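Chemist: Have a look at this prediction, sequence included:
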Amino acid sequence: MQLKEPGIVVGVSNRHVHLSQEDLERLFGKGYKLTPTKDLGQPGQFACDERVDLVGPKGTIENVRILGPVRKNSQVEISRTDSFKLGINAPVRDSGDVQGTPGIKIKGPNGEIELAKGVIIAKRHIHMLPSQAEHYGVKDKDLVSVYCDKEGRRLIFQDVLVRVSEKYALEFHVDTDEANAALLNNGDYVKIVEKF
């Protein structure tokens, strides 16, 4: 097995919500603006002070963090484990690909909304700049394999989506279920597998 250098930093993505400005105002009040609390690994992205409750057919998950900035369309990203608690059969999708996905009720302090679609389990992926894609020998939308070298839980993630843009920073994103399976934490490093 050959591994491409250098390693890529891991970003573990917990359940979260992206909101449109319209939905944000329905949940928090007219003219409401998000309150950034922490910058995320991708430029311009941030975790917010604001939290909401997700209400599914079988259960509720409270205090789910909103990520900013606001988007054109609202979207909810959960893990497979979360889907069991909520009673929602969320598909694995790339962010933004919500056609044919289930909806959910979201409760905020000033109201609630019912999304007709938008609940996904995010496809594991790597963000990178065009120069980094050239270095690794990949292009946007390629699928690669990623090796995780944590003793006792070494594994290879296959079908990892490559996302290339001048707006990105180099980072491997997995959800909490995937991270737990490989004993991965924020700030760990993984490597793209060239051949195996």
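Modeler: Yep, that arrived. Small disclaimer: the values here were computed from a predicted structure and weren't measured.
Chemist: Every contact and neighbour count from this point should use C-alpha atoms.
Modeler: Noted.
Chemist: got a list of what residue 121 touches?
Modeler: 77, 78, 79, 80, 90, 91, 92, 93 (Cα atoms under 8 Å, 6 or more residues apart in numbering).
Chemist: Neighbour count and secondary structure added to these, as TSV?
Modeler: Output for these, formatted as TSV (neighbours: other Cα atoms under 10 Å; DSSP: H, G, I helix; E, B strand; the rest coil):
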residue	neighbour count	secondary structure
77	23	strand
78	25	coil
79	21	coil
80	21	helix
90	23	coil
91	18	coil
92	19	strand
93	17	strand
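Chemist: Now render the residues you listed as a markdown table, adding distance to residue 155.
Modeler: Listed next are these as a markdown table, based on distance: Cα to Cα, whole Å:
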| residue | distance to residue 155 |
| --- | --- |
| 77 | 24 |
| 78 | 22 |
| 79 | 19 |
| 80 | 19 |
| 90 | 24 |
| 91 | 23 |
| 92 | 20 |
| 93 | 22 |
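Chemist: and here's the other structure:
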Amino acid sequence: MVRTMMDRTMIEQIVTQVLTLGSNPEAAGEEILGIPVGISNRHIHLSAYHVEVLFGKGHTLTPKKELKQVGEFAAAETVTLIGPKGVIQGVRVLGPARKITQVEISHTDGFSLGILPPLRDSGQIVGSAGLIVVGTAGAITLSEGVICAARHIHMSNVDAQRFGVSDGDRVTAEVDGPRGCLFKNVLVRVHPSFCLEFHIDTDEANAVGLKNGDQVRLPQGEGV
């Protein structure tokens, strides 16, 4: 009789554990698909020609710190941005050199400089804002090329398959915490060399209390 009672108790405990695991994907060992956050401070991408204008003929960018995306780095070089109403010094150059020069700042930076950078996907600079860029050996005047970069997610092909999305998709990223929110219209950028990362600017990160390395996720029905 005692043995029968013990067996029944063990069975009840096992059933309870199975039911609990079934309602808790993480406890059951299912993968929780989090996306690391990378906050983009103001920076500039330079063409090879503009590198020489700003830092001297024959000059190439000096890598200072590797970035998460393969082959990209924060350079030792910095520039000064001059707008109609203000100046921002020490703006980091990111390498390697690109085909076109592009300045990425926040809307708050735009207020300080006295310009209105449009919200754009990277590379879409036609009709964007302009300013003066000063280096150690010269200066350039940009008639366009200054944007507020739209939020986006870098993914490898493997990551894209895991999340059920494709290059060019627009998804929603969910933020937990006291200031939890939904970031809509997030562009998905897929390339075999990309590392998984959600890029937002400092204005967006500060508004919801996100830090580098925090994670967001795609709500159910978004991709997965």
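Modeler: Cool, got the structure. Because the structure is a prediction, the values reported are computed rather than measured.
Chemist: Now compute the TM-score of the two chains, please.
Modeler: Overlay of the two chains. TM-score (TM-score structural alignment, normalised by the length of the first structure): 0.95; 192 aligned residues with a Cα RMSD of 1.2 Å.
Chemist: what secondary structure does the counterpart of residue 64 of the first structure in the second structure sit in?
Modeler: If you follow residue 64 of the first structure across to the second structure using TM-score structural alignment, you land on residue 91. Assigned with DSSP: H, G, I helix; E, B strand; the rest coil, residue 91 of the second structure falls in the strand class.
Chemist: Surely residue 91 of the second structure and residue 80 touch.
Modeler: Yes: Residue 91 of the second structure lies in contact with residue 80 (Cα atoms under 8 Å); the separation is 6.1 Å.
Chemist: Of those two, which one has the most company?
Modeler: residue 91 (19 against 16; other Cα atoms under 10 Å).
Chemist: Quick check: the more buried one vs residue 42 of the second structure, distance?
Modeler: When distance is defined by Cα to Cα, to the nearest Å, residue 91 of the second structure is 7 Å away from residue 42 of the second structure.
Chemist: Check residue 212 of the second structure too.
Modeler: In terms of Cα to Cα, residue 212 of the second structure sits 15 Å off from residue 42 of the second structure.
Chemist: Same question for residue 129 of the second structure.
Modeler: Residue 129 of the second structure is 15 Å from residue 42 of the second structure, where distance means Cα to Cα.
Chemist: likewise residue 133 of the second structure?
Modeler: Applying Cα to Cα to residue 133 of the second structure and residue 42 of the second structure gives a distance of 13 Å.
Chemist: more neighbours, these two?
Modeler: residue 133 (23 against 19).
Chemist: which residue in the first structure lines up with the more buried one?
Modeler: That one, residue 133 of the second structure, aligns with residue 106 by TM-score structural alignment.
Chemist: Pretty sure that match sits against residue 60.
Modeler: No: between residue 106 of the first structure and residue 60 there is no contact under Cα under 8 Å: 9.6 Å.
Chemist: residues shared between the contacts of those two?
Modeler: 53, 54.
Chemist: And the contacts of stretch 52-71 of the first structure?
Modeler: 15-21, 34, 36, 44-51, 85-88, 104-109.
Chemist: Go through it and flag the buried ones.
Modeler: For stretch 52-71 of the first structure, burial by neighbour count (16 or more other Cα atoms under 10 Å) applies to 52-56, 60, 64-70.
Chemist: Just give me the closest of these to residue 124 of the first structure.
Modeler: Of all these, residue 67 has the smallest distance to residue 124 of the first structure: 17.9 Å, by Cα to Cα.
Chemist: And the closest one, how far from residue 19 of the first structure?
Modeler: Applying Cα to Cα to residue 67 of the first structure and residue 19 of the first structure gives a distance of 8 Å.
Chemist: which residues do the two both contact?
Modeler: With Cα under 8 Å, 6+ apart, residue 67 of the first structure and residue 19 have no common neighbours.
Chemist: mapped onto the second structure, which of the contacts of residue 121 of the first structure hold?
Modeler: Contacts conserved in the second structure for the contacts of residue 121 of the first structure, using both residues aligned by TM-score structural alignment, their matches' Cα atoms under 8 Å: 77, 78, 79, 80, 90, 91, 92, 93.
Chemist: With adjacent residues omitted, what lies nearest to the aligned residue in the second structure for the fifth one?
Modeler: Residue correspondence to the second structure (TM-score structural alignment): residue 90 of the first structure is matched to residue 117. Leaving out its chain neighbours, the residue that sits closest to residue 117 of the second structure by Cα to Cα, 6 or more residues apart in numbering is residue 147, at 4.6 Å.
Chemist: Noted, bye for now.
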